[in-house]
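Chemist: Below are the sequence and a predicted model; questions follow.
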Amino acid sequence: MYEEKVRKFKCYYCPDCKLYAGSETKIVHGRRMKPNTKYCTGGKKIIIFRSDDPKVNVPKWCPKRRVPPTLRIYHFRSPEIEAGESMLAANGISFFPYPSRYAVRYEGESPYTAMEFAKQIKNHSLAELLSMQLLPYEILEIDDGIRPYCFLVERLGHVRCIRFKSDIARKSKYEESGGKAI
């Protein structure tokens, strides 16, 4: 199964990061833009990138960023689904965690960002890092508001990063966009 790597999100992937590439100074969205001005439309007001802001990575002032990140734990929706998936795993058949089979079991603040968690999990056990017990095949999601990362808990406390499109992340982006389709 594909294992995703935790990487820093780049600003140029964001649909709210824009560049004014005009040849003369002009007022755009109520702000005076010089040629080659990078700006963000993600918040209530337009924010122009300063010269000391990161050129590629997301700046600390990003309006989408959540501090501290949100931690969500997903468990199977029903005991029947859990029994079926456990039987597949017992027979050595790997399964892909479909979002329709999972529901949120816990939501709260995360003590780690996704990058910190990925580094810490290599040296420490899952029980040492989190104050709660996680069951096999549960999904741990760390959402910093910019890009959520999901980790699948496997047997013996082994954790790996996976792609998992949760309904929660899509709903929150839908609510942030003011009810517009994403």
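Modeler: All right, it came through fine.
Chemist: Every contact and neighbour count from this point should use C-alpha atoms.
Modeler: Will do.
Chemist: Next secondary structure element downstream of the helix ranked longest in the chain?
Modeler: If you go by DSSP state H, the chain has its longest helix at helix 79-90. Downstream of helix 79-90, the next assigned helix or strand under DSSP states H and E is strand 102-109.
Chemist: take a look at this one as well, against the first:
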Amino acid sequence: MATSHPLQVTSPSSPSSPRRHVVAAYMDLTRDDCLRLFPSGRLISQTFRLAGRQFFLSAHCNMDQMDTFHCFGLFLAMAKEDEEGGSSSASVPLTVDYDFAARTRRPSGEDGDDEFVSVYMGYYEFRGGKAVGYRNLFGTPWDSFMADGSVFFVDGVLHLRAELHVKEAPFFF
């Protein structure tokens, strides 16, 4: 079994959102990590907890939906032990708002720090065995993504962030 890729996970809190229902997971991939994904590899992150469930991120090199070129993909999935009933809450659907972002390099001459830019966002109802993600996260072919001038690599590192927020089910009386 392959080792999992490290993550940094934070759980910001606010009065309207308890810590266990909000997570920001950061995964940094070196250019070499990404090179090893080509042509059809994947890299799985460490698991992290959200609302009592275990999740992980999965980075892929795969073909675009038209099967015309290789591209970089990112997915969020529920860990297998939760899928297979290892947790009594696994059979209860969990709806998660997600926002996948990447830090991008500012063009030369522009002031300020490199910043995270939202790439895709939405929501997904997790039921065992499913994942959500994008086969072509950056909307660009693999060669352009990996090019020396690619804005996605800051000092040779691809910085990814997945912000996740559990959507509370409405209560009916």
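Modeler: Structure received. Everything numeric here is computed off the predicted structure, so don't read it as measured data.
Chemist: Any idea what the TM-score is?
Modeler: The TM-score (TM-score structural alignment, normalised by the length of the second structure) is 0.27; 82 aligned residues with a CA RMSD of 5.4 Å.
Chemist: so which strand or helix has Glu116 of the first structure?
Modeler: Applying DSSP H and E, one finds Glu116 of the first structure within helix 114-123.
Chemist: Downstream of that helix, the next helix or strand is which one?
Modeler: helix 126-129.
Chemist: Would you mind listing the buried residues in that next one?
Modeler: The neighbour-count check on helix 126-129 of the first structure (16 or more other CA atoms under 10 Å) flags Leu126 as buried.
Chemist: His159 of the first structure contacts Leu140, doesn't it?
Modeler: No His there; residue 159 of the first structure is Val. No. The criterion here is CA atoms under 8 Å, and Val159 of the first structure misses it with Leu140 at 9.2 Å.
Chemist: Mutual contacts of those two, please.
Modeler: Both Val159 of the first structure and Leu140 are contacted by 151-153, under the criterion CA atoms under 8 Å, 6 or more residues apart in numbering.
Chemist: can you put those in CSV and add neighbour count?
Modeler: As requested, these are exported to CSV (neighbours: other CA atoms under 10 Å):
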residue, neighbour count
Phe151, 24
Leu152, 23
Val153, 19
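Chemist: Among the residues you listed, which are located in strands?
Modeler: Residues of those located in strands (DSSP state E): 151-153.
Chemist: Go through these and name the one nearest Lys171 of the first structure.
Modeler: Closest approach to Lys171 of the first structure among these (CA to CA): Phe151, at 19.9 Å.
Chemist: who's in contact with that closest one?
Modeler: Contacts of Phe151 of the first structure (CA under 8 Å, 6+ apart): 139-141, 159-162.
Chemist: hang on, Ser58 of the second structure packs against Leu43?
Modeler: Yes. Counting by CA under 8 Å, Leu43 is a contact partner of Ser58 of the second structure at 5.6 Å.
Chemist: Tell me which residues of stretch 27-35 of the second structure come out buried.
Modeler: So, applying 16+ other CA under 10 Å, buried residues of stretch 27-35 of the second structure: 27-29, 31, 33-34.
Chemist: biggest helix in the second structure by residues?
Modeler: Ranking each helix of the second structure by length (DSSP H) puts helix 31-37 first.
Chemist: by contact count, what packs against the helix or strand where Leu164 of the second structure lies?
Modeler: For Leu164 of the second structure, the element it lies in under DSSP H and E is strand 157-166. Judged by 3 or more CA pairs under 8 Å, 6 or more residues apart in numbering; DSSP states H and E, the packing partners of strand 157-166 of the second structure are strand 22-30, strand 94-104.
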